[in-house]
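Student: Below is the structure, and that's it, no one-letter string:
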């Protein structure tokens, strides 16, 4: 299946570089480029991309507001923030707006490719440093023990708990598979089970839910 990608950035040279980089992958198709948020919204409605690579600081309409409006008009479209900035407020604003990934522009090409493929599957993709910011923010919220159920905690197997801790540290499925010497398919199966047991829609929510329940620190 070809993943249709829209690149949104106010720097033409950067957009061209991304198009050149991504064009070598057979499962990727860069269907359009936009220099600002307003242009991105117009193109997204026309082209229906699967994944949007979104800069945050742009003229006319910034990336956070564009992401929010894009998720309203095209809920199935997945947004990955690709920016130079990693200050806490921008990270949280981007994720609150509906972004499913947050990467810095100095990310390796392999990580970017991995993030695009993960996003197309509906999986969150955050680098460890960004994951740490998110977890730290939620750590400020007092835990509620009212929803803590021993049955739910006991239901997680030792392997599932091990994988959950690695997810919380920001590891991707591939990295978890390498560390535990198992296949990526096995990791995905365990993650599906973890999401089901924790009643979470994605890996980020699973980590947050696990912390609320006291399963992980």
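Tutor: That came through, no problem. Here the structure is a predicted model, which means the values were calculated and not measured. Numbers count the residues shown, from 1 in each chain.
Student: CA atoms for contacts and neighbours, from now on please.
Tutor: Will do.
Student: Would you mind pulling up the elements that the longest helix anywhere in the chain packs against?
Tutor: If you go by DSSP state H, the chain has its longest helix at helix 184-198. When contacts are defined as 3 or more CA pairs under 8 Å, 6 or more residues apart in numbering; DSSP states H and E, helix 184-198 packs onto helix 150-155, helix 158-168, helix 173-180, helix 203-212.
Student: mind checking how far the first one is from the chain centre?
Tutor: Mean-position distance between helix 150-155 and its chain equals 28 Å (CA atoms, centre = their mean, to the nearest Å).
Student: cool, and stretch 156-172?
Tutor: 17 Å.
Student: ok, and what's touching the longest helix of the chain?
Tutor: 152, 155-156, 160, 163-164, 173-174, 176-177, 201-203, 206, 209-210 (CA atoms under 8 Å, 6 or more residues apart in numbering).
Student: tell me which residues of stretch 31-47 are tucked away?
Tutor: Within stretch 31-47, the residues that qualify as buried are 31, 32, 33, 34, 35, 36, 37, 38, 40, 41, 43, 44, counting by 16 or more other CA atoms under 10 Å.
Student: Just put the residues you listed in CSV and tack on secondary structure.
Tutor: Converted to CSV, those look like this (DSSP: H, G, I helix; E, B strand; the rest coil):
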residue, secondary structure
31, strand
32, strand
33, strand
34, strand
35, coil
36, coil
37, helix
38, helix
40, helix
41, helix
43, helix
44, helix
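Student: try this one next to it:
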């Protein structure tokens, strides 16, 4: 069972999202918040697996709440949910440690798929968001590529192999099966990779993997 904290300042939006999530028996909304500060408090008290946060909320916006949750409840993954698709929101969401970014206008199946992916240790961007990120990467691929290739030189061969699979969007369990390792070992590798690359989350690590040419 994946335990979810749902935060949105509009009660009707929360009800709609809750109804979508209820269609999957493996998902359980254990707490709801109407603002970012309440979301942080509930993350501390309920220890959800995933915090699903709207970006625009009173008292503390979703980006601020995401950063705080990642700090005080590191076991809780964060998925940002918004009606806005501007590039600065995407970049800031990734920067504060969000593992997923979904648009409210997207297919409800994306919401369920995104929560499962992030809860499983993978990153998830809705197709529209992924296209924006790819476009941004393509714009500066040459300079970013050189820098990324330098950064991954600090990794061992096995760590680069794991990083490539992170870049391909695989979860820890999928990487473990691919490399014939136990999942705990993969988790340790991913943690070491994030530390060595000085990045906050798998999304940032995946971008480096793509820039460095590790992902076909």
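Tutor: Ah, there it is. Bear in mind the structure is a predicted one, so any value in this text is a computation, not a measurement.
Student: where does the TM-score land?
Tutor: TM-score of the superposed chains, computed with TM-score structural alignment, normalised by the length of the second structure, equals 0.73; 194 aligned residues with a CA RMSD of 3.5 Å.
Student: between the helices and strands packed on helix 184-198 of the first structure, which gets nearest to residue 103 of the first structure?
Tutor: Distance to residue 103 of the first structure, taken as CA to CA, is lowest for helix 203-212 among these, at 15.3 Å.
Student: Against the second structure, what's the mean shift for that closest one, could you check?
Tutor: Superposed on the second structure, helix 203-212 of the first structure shows a mean distance of 4.1 Å to its aligned residues (mean CA distance after the TM-score superposition for the first structure).
Student: so that helix versus helix 184-198, what angle?
Tutor: In terms of direction (axes from the mean of the first three to the mean of the last three CA atoms, to 10 degrees), helix 203-212 of the first structure departs from helix 184-198 by 50 degrees.
Student: For helix 203-212 of the first structure, name the packing helices and strands.
Tutor: Counting by 3+ CA pairs under 8 Å, 6+ apart, helix 203-212 of the first structure packs on helix 158-168, helix 184-198.
Student: relative to helix 158-168, how tilted is that helix?
Tutor: Using the same axes, to 10 degrees, one finds that helix 203-212 of the first structure and helix 158-168 are set 110 degrees apart in direction.
Student: How far away from the center of its chain is helix 203-212 of the first structure?
Tutor: For helix 203-212 of the first structure, the distance to the chain centre is 14 Å (CA atoms, centre = their mean).
Student: residue ranges of the strands in the second structure, please?
Tutor: For the second structure, the strands defined by DSSP state E occupy 2-7, 27-33, 50-54, 77-82, 100-103, 124-125.
Student: Quick one: residues in contact with the fourth one.
Tutor: Same thing as strand 77-82 of the second structure. 49-56, 62, 66, 70, 93, 97-104, 114-115, 118-119.
Student: Mean per-residue distance, that strand versus the first structure.
Tutor: Mean deviation for strand 77-82 of the second structure: 0.5 Å (mean CA distance after the TM-score superposition for the first structure).
Student: can I assume residue 7 of the second structure is in contact with residue 36?
Tutor: Yes: using CA atoms under 8 Å, residue 7 of the second structure is in contact with residue 36, at 7.1 Å.
Student: Measure how buried the closest residue to residue 32 of the first structure other than its chain neighbours is and give me the count.
Tutor: Closest residue in space to residue 32 of the first structure, ignoring its immediate chain neighbours: residue 6 at 5.0 Å, by CA to CA, 6 or more residues apart in numbering. The burial count assigned to residue 6 of the first structure is 25, neighbours taken as other CA atoms under 10 Å.
Student: which residues touch residue 6 of the first structure?
Tutor: Residue 6 of the first structure sits next to 30, 31, 32, 33, 34, 40, 44, 49, 51, 52, 53 when contact means CA under 8 Å, 6+ apart.
Student: what sits up against stretch 17-27 of the first structure?
Tutor: So stretch 17-27 of the first structure is contacted by 1, 2, 3, 7, 28, 29, 30, 109, 113 (CA under 8 Å, 6+ apart).
Student: Most widely separated two among those?
Tutor: Checking the contacts of stretch 17-27 of the first structure with CA to CA, the most distant pair is 1 and 109, at 20.3 Å.
Student: Name the residue in those two with the higher neighbour count.
Tutor: Taking neighbours as other CA under 10 Å, residue 1 of the first structure and residue 109 compare with residue 109 leading, 13 against 6.
Student: ok, the nearest residue to residue 27 of the second structure once chain neighbours are set aside - contacts?
Tutor: Spatial nearest neighbour of residue 27 of the second structure, chain neighbours left out: residue 2 (4.9 Å); criterion: CA to CA, 6+ apart. Residue 2 of the second structure sits next to 26, 27, 28, 48, 49, 50, 116, 119 when contact means CA under 8 Å, 6+ apart.
Student: Try it again at 10 Å.
Tutor: 25-30, 48-50, 115-116, 119-120 (CA atoms under 10 Å, 6 or more residues apart in numbering).
Student: separation between the residue nearest in space to the middle of the second structure and residue 93 of the second structure?
Tutor: When CA atoms, centre = their mean is applied to the second structure, the residue found nearest the centroid is residue 99 (0.7 Å). Separation of residue 99 of the second structure from residue 93 of the second structure (CA to CA, to the nearest Å): 8 Å.
Student: And residue 169 of the second structure, by the same measure?
Tutor: 18 Å.
Student: Over to residue 170 of the second structure?
Tutor: Counting by CA to CA, the gap from residue 170 of the second structure to residue 93 of the second structure is 20 Å.
Student: So between the two, which is more surrounded?
Tutor: With neighbours defined as other CA under 10 Å, residue 170 of the second structure and residue 93 compare such that residue 93 has more, 23 against 20.
Student: Quick check: the closest residue to that one other than its chain neighbours vs residue 92 of the second structure, distance?
Tutor: In this structure, residue 93 of the second structure finds its nearest non-sequential neighbour in residue 63, 6.1 Å apart by CA to CA, 6+ apart. Residue 63 of the second structure is 7 Å from residue 92 of the second structure, where distance means CA to CA.
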